[in-house]
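# give me a 3D structure for the following:
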Amino acid sequence: MPAQADFDSGLAAYHKQDFATALKEWQPLVDQGNPRALRNVGLMYLLGQGVKANPDKAIEFLQKAVDGNDPEAMRIMAQVYIDGRVPKLGQSLPMGTELLRRASSLGDTEAQYQLAKLLYRAENLQAAIPLLATAANNGHKAAALTLAQILEMGVGVKKDQAEADKYYAMAGGKPKDIKQK
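Next up is the predicted model:
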């Protein structure tokens, strides 16, 4: 699997912050339309990692990755829309939310968590709680902690300490009480 080897080599270089090597490894995959390589190169252009930051170019790569059904690219693009950090696109909570929904439906636990937070802030608890549970059950510790706190306090749901304790366990334990001076 040379394509996988090139992707993995690029990823290893990226994690070592050797962005020139990462770009070199991923460029042939980008040329072939590999969604993961497109996403990572797009992120490099978005953040200016080893290349001059170029939000417009970043969006081109990321959109191709989104079109290739890459859930991480969907999550990144969602954040770009929600934050409005690329002037060409502007800010669009509906577009960001839709991209998070798509990524969430593909099993991206971080997207599930981010979407749940948006819904929670919009006071749509009936939609947020199942997403938090799904993300928590798939190992997302912050989602588990958030859900545990909701269940413990009874925010929009009936208080359920036993269920809260289950999610605290998934989160790695209940946070210590903050001591006030």
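# okay, CA-based contacts and neighbour counts for the rest of this
Noted.
# surely residue 91 and residue 83 touch.
Yes - look at residue 91 against residue 83 with CA atoms under 8 Å: they come within range, at 6.2 Å.
# of those two, who's got more company?
residue 91 (17 against 14; other CA atoms under 10 Å).
# and stretch 85-100, how far apart are its ends?
17 Å (CA to CA, to the nearest Å).
# one more, for comparison:
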Amino acid sequence: MALSHLGLLVLAVAAWPAYAAAATVCDGQAAYDSGRFQDALKIWSQLAEQGDALAQFNLGLLYDIGAGVEANPTRAFAYYERAAAAGLPTAEFNVGVMYDSGRGIVHDASKAASWYSRAAARGHTRAAFNIGQLYETGDGVPQNLDVAEQWYGIASAVIPAADAKRRDLKRAINYSTSKRFAPPLAAYPVGTDAVLTPNRDVELVWLAPPEPSATRFFVELREMRGGNSNEVYSGYTDLTAIVVPLNDADRFAWRVYAVAEDGSHYSTSGWNRFTVTDDTKTRPAAMVPDHPSSRRGG
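Sure thing, here's the model as predicted:
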């Protein structure tokens, strides 16, 4: 498998909001910066066991590069994954890279795409570039050049290669207009394991339909409270992942529409339900049938 789209794992200690125990994490940072990796290991290990996402990420870093401990990609992945479950974008990106490369975990392009999408929805530009490449080639997701072009557009302000790819795809798309009039196929929600962060928001990720199809999506999120259903969010996007703030309800359902370019036709997914638990995690309440993605051969 060609790994040109992977990029490097994020090896710098990430910034994270002040709800993490900033002073203690900074103590670990100071130890790390001065080369006292064993001290950093002790500080971050204690915080990681208390559920601190940034400490979990930093501890994964130490095991990833072998600083203060013997390098252990499997253990690094486990810590990155714990931090990613809390919505830390750099951890989400690293989990995606490790699934993509098969380092520390069995290669799984579909899971790589899902984690790249989550990180990209939170503004991680390299993740946006990577998910764009997966949609361009159809690796782990259905091949969809329109969606690839949109993700490249997100990354283009920071990554010159993304802008070049976006312009190339735009020209290729403009040469083929017949698909603009095709009724759209359904998009499919991904990850009933959607996670709740301390900011009380949720990452919604879906698979775009394969070409030919529409490039616009309409997302609807509703709360399920006392037998009633009330709208929490609805809106259009050209991307395949968004972050949506949640209210204080416990149960939610969401679906995504694939909308034809002229607005005359649409297809909708089934409802995807999840429950917010007291321990700031979400657990799935209903599964959406698996959708076989188009895979790159060779």
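# counting contacts, what elements does the strand or helix carrying residue 126 of structure 2 pack onto?
Residue 126 of structure 2 is located in helix 125-137, with elements delineated by DSSP states H and E. Here helix 125-137 of structure 2 touches helix 109-121, helix 145-155, going by 3 or more CA pairs under 8 Å, 6 or more residues apart in numbering; DSSP states H and E.
# which position in structure 1 aligns with residue 83 of structure 2?
In structure 1, residue 83 of structure 2 lines up with residue 65, judged by TM-score structural alignment.
# with residue 48 of structure 2 instead?
In structure 1, residue 48 of structure 2 lands on residue 30 (TM-score structural alignment).
# in whichever strand or helix holds its match, what counts as buried?
For residue 30 of structure 1, the element it lies in under DSSP H and E is helix 19-31. Buried positions in helix 19-31 of structure 1, judged by neighbour count with 16 or more other CA atoms under 10 Å: 19, 21, 22, 23, 25, 26, 27, 29, 30.
# shouldn't the first one be in contact with residue 49?
Yes - with contacts counted by CA under 8 Å, residue 19 of structure 1 reaches residue 49, the gap being 6.4 Å.
# can you pull out the residues in contact with stretch 75-83 of structure 2?
52-54, 56-57, 59-64, 91-92, 94-95, 98, 104-105 (CA atoms under 8 Å, 6 or more residues apart in numbering).
# go again with 10 Å.
By CA atoms under 10 Å, 6 or more residues apart in numbering, the residues outside stretch 75-83 of structure 2 that reach it are 48, 51-66, 73-74, 84, 87-99, 103-105, 115.
# quick one: the helices in structure 2?
22-33, 37-49, 53-65, 73-85, 89-101, 109-121, 125-137, 145-155, 160-174 (DSSP state H).
# and the angle for the first one with helix 53-65?
Using axes from the mean of the first three to the mean of the last three CA atoms, to 10 degrees, the direction of helix 22-33 of structure 2 lies 20 degrees away from that of helix 53-65.
# helix 22-33 of structure 2 vs structure 1, average distance?
Compared with structure 1 after fitting, helix 22-33 of structure 2 has a mean deviation of 2.8 Å; criterion: mean CA distance after the TM-score superposition for structure 1.
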